[in-house]
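Enquirer: Next come a sequence and a model predicted from it.
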Amino acid sequence: MITGSMLLVIFVVAIAALLLSIIKFKANPFLALMGVSILTGLMVRMPLPDIASNISKGFGNTMGGVGIVIGLGIILGQVLAESRAINAIANGMLKTVGSARANLAINISGWLISIPVFQDAAFVIFMPLVRQIQKSTKKPLVALVTALGVGTIASHSMIIPTPGPVAVAGNMGVNIGSFLFYSLIVSLPATLIGGVLYSKFLEKRADKNAYLPKADHEVAVDNRPMPTMKLSLSVLLFPLLLILVGSIAAMILPKENAIRPIFAFFGDKNIALFIGVIVAFLALGKYFDKSTETVIKEATISAGLIFLITGAGGSFGTVINTSGIGQYLVDTLTNMNVSIIVLGFILSQLLRAAQGSTTVALVTTSSILGPLVAGTAASPVLVALAICAGGIGVSLPNDSGFWVLSNYSGLSVQDTIKAWTVGGTIVGASAFMIIMALSAMPFLPGL
């Protein structure tokens, strides 16, 4: 196989081919990742049987580590949406902080709900409420949409059980509890910077009469009963608390302690999410407008493509690393004194900007860097978080989320760039700065 500096050239060609196939030829990301995996293997002169086996091994290893969590996370999100628990959290948050702090209420609500619910879906569900808030508070729509948009993308990119963060945690081989704990610490302050401070900045400079609700933006009010905010939040946070408690117990209890295996069992990500889904059905099922079977079917339909993209990203990463490209890339950057934490953020950010999909950027970057972190002094948790932070910002019109936000909010392209592109970039950069600050504190537990 090829060695030396040509590996770097092949890596650049492979990434360019991936981006070209998705952006120019509108190829499905799954097919693009599979095709580029084969192309990369051929370019490095990997034996044909090895190309096939590495693609299969990469797909299987990735899905074996994250497949159950992704599936259960999607079902949990569907339950919260169908039961209108999302609306209950948003309404309760608004009542708690008051209409004068509507930016804060919307931002935190979006951040919470996009932990289990896909960002696009969370935004669409929230927009009717945002328009109602605009009518009552007279706040500029661009400021409220910024608060919602950056809140949803921050947790979607950094917190399990959404597919991107789950894949990153699996590929990096990190303790899921430690990863969850620090992702909450990093993402919430970053979200507040972009969703509250920056939205206030826009609010002071925006035309308050712009984007008043129009007839085609009015949405029928859903008068179905909804759960309380307390119940909704409890269901949302329950599986996350199980994971955190299990990880904390593993750190403080001695290995010979009799109850340590019990905490380890219930704190396992797969078990915790499974229990969380069962609790969600029992607690929120009476608020459904559909049968339980229909809710599950709708969730699994949306999960199929995510499984394929995630697995194919693992295939691509395995080919990259078995070819020697990954190690050569890290060695080159190490000689240039570039931290692998910085590399993770930059590579993820470039992929996100170039092809639009946060999930593809996170899966691809973590698949490449995951096997290489062990050979460095960097914390795998912080590298994982840096990759996630890189997937937040620089969302351009090649990102479907850009148009979801523009079309459902009614903002112009110019204001969508202000709210979504600039706002998200502020959140991603803020998260990265927090991560770099944490990297200077290696005494922290779990790092």
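Expert: Thanks, I have the structure now.

Enquirer: CA only for contacts and neighbour counts going forward, please
Expert: Will do.

Enquirer: And for Lys297, the neighbour number?
Expert: 14 (other CA atoms under 10 Å).

Enquirer: That one sits in which helix or strand?
Expert: Taking DSSP states H and E as the criterion, Lys297 maps to helix 292-322.

Enquirer: Just the buried residues of that helix, please?
Expert: Buried positions in helix 292-322, judged by neighbour count with 16 or more other CA atoms under 10 Å: 295-296, 299-300, 303, 306-322.

Enquirer: Could you identify the helix or strand that succeeds it?
Expert: Note on helix 292-322: by DSSP H and E, the next helix or strand toward the C-terminus is helix 325-335.

Enquirer: Which strands and helices lie in contact with that next one?
Expert: helix 6-23, helix 340-355 (3 or more CA pairs under 8 Å, 6 or more residues apart in numbering; DSSP states H and E).

Enquirer: alright, now check it against this:
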Amino acid sequence: MIILYATVTILAVVLLIIVLDVDPMISLVLGSLGLGLAAGLGFAGTLEEIVGGFGSIMAEVGLLIGFGVLIGALLFSMQALQRLVAGLLRLLGATRLPYAMAAVMTSLFPSIYVDVQLVLASPLARSAAPRLGPHGLGRMSGAVTAGILVGYVFVVPGLGTVSIAGLLGVPLGTMLVYGLLVGPLTAVLTVLVHGLILRAGLWNPERDEDPSESLLEAEALAEREAADGAAVAGPGSGPGVPPLPVALLPVLVPLAMIAFGAVMDALGASTPFVAFVGDPAFALFVGLLGAFVLSRVTMGRRRTGEAIEKGFDTTGQILLITGVGGSLGAVIAATDLADVLGGLFSADQGAPVAVTILLAWLVAAVLHLAIGSISVAAIAAAGIIGPVLGQLDTAPVVVGLAIGAGALFALHVNSNFFWMFQSLLGVSTSGALKSLTLVTSLASVIALPIIFAVSLVA
């Protein structure tokens, strides 16, 4: 009977989100309430699990999300991403740029707030596209998709990655190490395959490119302002930005700290001080402190305050949706659904790891297809699978990677990101399907054999 209750609950949540346009956070809370009451937890018991689950996941990832959002806001304000890609264009040339852009955005800039990353990356993609030929915008749009969204589900501190790790109890250091193996490789291979498909004739500029007049006017205005600024600016004339290698330190230093702690722990050489230095919350705080100091020194108090304010504006919604994902997981854990799902994920036909990976991928993929949100699909899938994780023969980090791959599958028209992508990249609906929906589908599938290989050593 619990299977029926859970099915009805998930369908109800999906319908609330995609048909009635109810906010995912409200939908997930309603689903948690309904499932808890239907499963016999009672009013008090259901509320206790919802509150307890929210608190548990916040203890795991709350500070990490807050610190990560603020670091991203400050880095974007210091133009770190823009200057990095411009440098890569000069260094590598236009042909290699899509690969470099996808790899760098996946490994160095895995964003918690993907909309901000998209806003800043899209002008760079559009400006570089003409140098890649008639399908240049399709290739650069695909590289942006792979760079942003693959990192979002595989690499710390991407929201999808952090949420999956928290719900499955995977140490973030472990998730970082394996995510850096899977994420950049998946992104680069996806760009390669997507480019081959586009060159075969899939991309039609007349049909797939459709920049609005306002977008073209904004680009022209930005070019004029940049030219005017270059003509009148002199040494010390107003706030600046730090040198690029320095601007990247708030990302590179925390990643190095977390990786150091994970490696030392794996070698059995960890000490209390090493554990402190490698703690993800402390590492990200060091990054935030560094970004804040850099911004204040180079850009001044006002621009730093504006960047921090934008970061705070985005934190609340992210924390709420992540927390209620933990609530759903807690309600599921309190029912006997775990035993039923444990049977589905148990070893089967001599290939338990392969079956587990495919089932975890499938659960997340179906949820994403229905709901239209990568993060909600990842959180919901982790909430469903997390309670039975102890019954599986597969390493939790492998299950987490499989969930991330599944949650990436086929982002399409029921996602607000789809329409934002279409507008900012200046592509038509068909162009967005070819450079966003197709690319997320490719990345989701390409990641699977890589995850299978990781499972052999995890």
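Expert: Cool, the structure landed. None of these values were measured; they are calculated from a predicted model.

Enquirer: Tell me how the two chains score on TM-score.
Expert: Once the chains are overlaid, their TM-score stands at 0.91 when taken by TM-score structural alignment, normalised by the length of structure 1; 433 aligned residues with a CA RMSD of 2.1 Å.

Enquirer: can you put the helices and strands packed on helix 325-335 of structure 1 in a markdown table and add mean neighbour count and distance to Ser83 of structure 1?
Expert: Below are those laid out as a markdown table (neighbours: other CA atoms under 10 Å; distance: least, CA to CA, whole Å):
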| stretch | mean neighbour count | distance to Ser83 of structure 1 |
| --- | --- | --- |
| helix 6-23 | 18 | 36 |
| helix 340-355 | 23 | 32 |
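
Enquirer: Could you work out which of these reaches nearest to Pro239 of structure 1?
Expert: Pro239 of structure 1 lies closest to helix 340-355 among those, at 27.9 Å (CA to CA).

Enquirer: Which part of structure 2 matches that closest one?
Expert: The aligned range for helix 340-355 of structure 1 in structure 2 is 356-371, by TM-score structural alignment.

Enquirer: Which residue lies nearest the spatial centre of structure 1?
Expert: Nearest to the mean C-alpha position of structure 1, by CA atoms, centre = their mean, lies Ser157 at 2.2 Å.

Enquirer: Surely it touches Ile392?
Expert: Yes - contact criterion CA atoms under 8 Å: Ser157 of structure 1 and Ile392 qualify, at 6.1 Å.

Enquirer: re the thing from before, looking at structure 2, name the residue matched to the residue nearest to the centre of structure 1.
Expert: Using TM-score structural alignment, Ser157 of structure 1 lines up with Val153 in structure 2.

Enquirer: wait, what's in contact with its match?
Expert: Leu159, Gly160, Thr161, Leu401, Gly404, Ala405, Ala407, Leu408 (CA atoms under 8 Å, 6 or more residues apart in numbering).

Enquirer: need these in a markdown table with secondary structure, distance to Ala129 of structure 2 and neighbour count, can you?
Expert: Below are those laid out as a markdown table (DSSP: H, G, I helix; E, B strand; the rest coil; distance: CA to CA, whole Å; neighbours: other CA atoms under 10 Å):
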| residue | secondary structure | distance to Ala129 of structure 2 | neighbour count |
| --- | --- | --- | --- |
| Leu159 | helix | 29 | 31 |
| Gly160 | helix | 29 | 32 |
| Thr161 | helix | 30 | 29 |
| Leu401 | helix | 32 | 32 |
| Gly404 | helix | 29 | 34 |
| Ala405 | helix | 28 | 33 |
| Ala407 | helix | 28 | 35 |
| Leu408 | coil | 25 | 35 |
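
Enquirer: Next, count neighbours for Ala100 of structure 1.
Expert: 11.

Enquirer: Just give me the match in structure 2 for it.
Expert: In structure 2, Ala100 of structure 1 lands on Thr95 (TM-score structural alignment).

Enquirer: In terms of helices and strands, where is that match?
Expert: Per DSSP H and E: nothing holds Thr95 of structure 2, as it lies in no helix or strand.

Enquirer: just the one 10 residues further on next, same as before
Expert: With elements delineated by DSSP H and E, Met105 of structure 2 resides in helix 97-107, which encompasses its position.

Enquirer: re earlier: dump the helices and strands packed on helix 325-335 of structure 1 to a markdown table, plus distance to Ile435 of structure 1.
Expert: Output for these, formatted as a markdown table (distance: least, CA to CA, whole Å):
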| stretch | distance to Ile435 of structure 1 |
| --- | --- |
| helix 6-23 | 26 |
| helix 340-355 | 9 |
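
Enquirer: Which positions in structure 2 sit opposite the helix holding Lys297 of structure 1 in the alignment?
Expert: Aligned by TM-score structural alignment, helix 292-322 of structure 1 falls on residues 304-334 of structure 2.

Enquirer: that older thread, my guess is the match of Ala100 of structure 1 contacts His135. True?
Expert: No - counting by CA under 8 Å, His135 is not a contact partner of Thr95 of structure 2; they are 11.8 Å apart.
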